[in-house]
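> Fold the following and give me the result.
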Amino acid sequence: MKLYEFQGKALFQEAGIPIPKGALVTADSRKDLFAPSAVKAQVLSGGRGKAGGVLLVSTMDEAEKAADSILSLELKGEKVSALLVEEKMDIRREYYLAVTFDGEERTPLFMVSPSGGMDIESVADKEPEKILKLPVDPLWGVTDYKIRAMADFLGYEDRKEFALFVRKIWKLFREKDASLVEINPLVVTDKGLVALDSKIELDDDALPRQKALFEALGAEQLRITGQEAEKDGGTITYVPLEGNVGLISDGAGTGMLTLDLIRDMGGEAADFCEMGGLTSPEVMYSALEQVLEDKRIKSLIVVLIGGFNRMDEMAEGILKYFSDHKSDLPIVVRLCGTMEEEGSRMMTEAGYTVYDDLRTAVVDAVRFAAEGE
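As a prediction, the model looks like this:
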């Protein structure tokens, strides 16, 4: 799960990692806009600076114009719905610092570079000697001598401050089950080290352990993009993930089981979406609207195990949605429970295949997604 910059910085602040003073601004609420400041688009894609998504302003008039300009942008297919407005910093030096996973060595990896503020992939390609990579034993953590090696490589003299900063980053990485914590740039100011940017990705496989965190962050992302998390008396929990198989379930347990099966079958889920409580055709319709906004999705699996929820009503919601939204997207449906036979009949008569076995349904959903790439 990728986080917006403002979400990453909220985690930084919680961990005691210094960040600039700032405020979140949306098209509907600009009361916290201020100047002088840096006005930054909140998007999950990279390269926003070169696309006009980051502007420095000196006056409120400039700030208003910058907000208008950035909120009108669409960056790599993602409409800008929110801005992070931050104080300007007196920057002395810029570094790059990140902790991620080394897939080949199967270990956490710290990376630092004195070339902060630049595209780190470009630095790695043209000047690899400017990047220091240090593997970290997850049992021992980041040791003193490795912290000293990083500080020496950067030329940062206050080793005590640097050690405290790095240990906080490592603790955040571990406790939040992150797969990436990146600061580019990490700046040196008259007050010391400050995280001027944040790029955090949480490990999708940690969802069962970090469910509250994923749900809170997912709901926050829905709010700033103008989507609703509660519709027609039902509550929809939606968490965007990194894959191309859309997933809707009528319970958290069913959803998590299906997530695991998708991964076991070689696929990646695009989301975790579950309709809590007593649902209705309208809630099913809304869940489909929410999930299928994601254009990365190449197939959709709907897994419903009804107790109080009626499968004929769930089928009604599915059929109504696809009647209103013509689509060639492959749909895999698993129905089980109250009014199962009637729901299956409705889906079958409309030309959809209803699966009796969850594993078979997942295998086909993963296969359809792969064929759609």
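> Every contact and neighbour count from this point should use C-alpha atoms.
Will do.
> What is the neighbour count of Lys211?
Using other Cα atoms under 10 Å, Lys211 is surrounded by 13 other residues.
> Could you check how far it is from Leu172?
Going from Lys211 to Leu172 by Cα to Cα, to the nearest Å gives 16 Å.
> which residues in the stretch 1-150 of the chain form strands?
22-26, 37-41, 54-57, 74-75, 78-79, 82-86, 93-102, 107-113, 132-135 (DSSP state E, counting those that start in this stretch).
> The stretch 251-373 of the chain now?
According to DSSP E, counting those that start in this stretch, the strands that the stretch 251-373 of the chain contains are 271-276, 299-306, 331-337, 354-355.
> who wins for proximity to Tyr95 among the ones you listed?
Across the strands of the stretch 251-373 of the chain, Tyr95 has its closest neighbour in strand 271-276 (33.8 Å, Cα to Cα).
> And this one, please, so the two structures can be compared:
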Amino acid sequence: MKLYEYAAKEIFSKYDIPIPASTLVSDADGAEEAARKMGEVVIKAQVLTGGRGKAGGIARASSPEEANIQAKRILGMSIKGFPVKKVLIEEYREPIKEMYLGITIDRTKKSPVIMASPQGGIDIEETAKNSPEQITMMHINPLTGIHEYQARMLANSLDRNKSPELINIIKKLYCVFIDNDCQLVEINPLARTKDGIIALDGKMVIDDNALFRQDFSQEETGSLEELARKNGMSYVGLDGEIGCIVNGAGLAMATLDMIKHYGGTPANFMDVRAGANAQQVKTALEIVSSNKNVKSIIINIFGGLTKCDEVAKGIIEIFPEIKIPLVVRLSGTNELEGRAMLGKYGIQMASSTEEAAKGVVGLGHSN
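Got it, this is the predicted structure:
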């Protein structure tokens, strides 16, 4: 589960990680009132996706009136399909230096890994590609936790002159990561200002499997990811035009790769998981087809616990409402029954992942 920036920063604050003063508002008048108290501010769209700055979802305002105008503009935006319903009004803190600090899980090493770079404010992937020597990575033994020497080495790689402050923040951020069952926690930029080190942005992703023991009060987002999760499925939005519904994460990734191989661009990752029933398949189609960028949809099912006739039933229930062409590949349990059911509706069938991917890319290009 992704957290909004304001929610991540509320958690940072509980761990005494410095953050700017801020107010969450849902209208332009609220933004103007907040700016009147703070002075120069930054208006930041609260959406569960990256790229806000490039999309115009972050703006500075030097007066309450300007804050009103900018907030009104941003609140009317949609960023990568996410409507902006709230903005964070944050006091402007001028960075002297911008750094990056993040923690995630290295599944190969089976341990948390802390990444630090003296170059912040841009995508860490961009830094890794263009200046890999600027990134320091430190694996942390999950049984012993972070050691003093590890925190010191990371802090020195960021800013040796501010090492004591940075050591303190690194240790606290690791506590945030562990205590809240994070898959990712990130500060970008972590800025040095005239008043000290401060987290100007915050990102947190919580492990869905640990949500039962976490108490997050974040409001429901109505996002496709959230809707899928509530129905026992996994969904990740992407930037392409071909919708994907698959059972099993491995097969889903292979399907996405095959679509790219044939010149298509996936619009999403969707795993309906083993044993999906007709209602889940129907819901999956509703979710994927609601993306206005989707021009064609591939359904790739390998029937083990999942029964192909159940999948076919779910497709048939919603097929008349969907105006997007489908390519369906069914293989495994009750395959013949499922294929016969779909054949009556003239739905394009495929016998392999490769054939299905090639077909759906062709359909997408023709629409």
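> Give me the distance from the strand ranked longest in structure 2 to the chain's centre.
If you go by DSSP state E, structure 2 has its longest strand at strand 182-193. In terms of Cα atoms, centre = their mean, to the nearest Å, the centre of strand 182-193 of structure 2 is set 16 Å apart from its chain centre.
> Which other helices and strands does the lengthiest helix in structure 2 contact?
Criterion DSSP state H: the longest helix present in structure 2 is helix 163-179. With contacts defined as 3 or more Cα pairs under 8 Å, 6 or more residues apart in numbering; DSSP states H and E, the packing partners of helix 163-179 of structure 2 are helix 5-14, strand 97-106, helix 148-159, strand 182-193.
> hang on, the earlier thing: looking at the strands of the stretch 251-373 of structure 1, which is nearest to Leu44 of structure 1?
strand 271-276 (15.0 Å).
> and the angle from that closest one to strand 299-306?
20 degrees (axes from the mean of the first three to the mean of the last three Cα atoms, to 10 degrees).
> Give me the distance from strand 271-276 of structure 1 to the chain's centre.
Worked out by Cα atoms, centre = their mean, strand 271-276 of structure 1 lies 15 Å from the chain centre.
> next one: stretch 146-158 of structure 2
28 Å.
> which residues in structure 1 does that stretch match up with?
The aligned range for stretch 146-158 of structure 2 in structure 1 is 142-154, by TM-score structural alignment.
> Ser81 of structure 1 -> structure 2?
Per TM-score structural alignment, Ser81 of structure 1 is aligned with Val84.
> so its match makes contact with Met77?
Yes. Counting by Cα atoms under 8 Å, Met77 is a contact partner of Val84 of structure 2 at 5.8 Å.
> Just want to know which of the two has more residues nearby.
Val84 (20 against 17).
> What residues does the more buried one make contact with?
45-47, 74-78 (Cα atoms under 8 Å, 6 or more residues apart in numbering).
> Buried ones from those residues, can you make that a PyMOL selection?
Buried residues within those, by 16 or more other Cα atoms under 10 Å, are selected in PyMOL with:
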select buried, resi 45+46+47+74+75+77+78
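> Of the contacts of Val84 of structure 2, which is the nearest to Gly30 of structure 2?
Leu75 (11.9 Å).
> How about that closest one, nearest residue that isn't a chain neighbour?
Sequence neighbours aside, Val84 is the residue nearest to Leu75 of structure 2 in space, at 5.2 Å (criterion: Cα to Cα, 6 or more residues apart in numbering).
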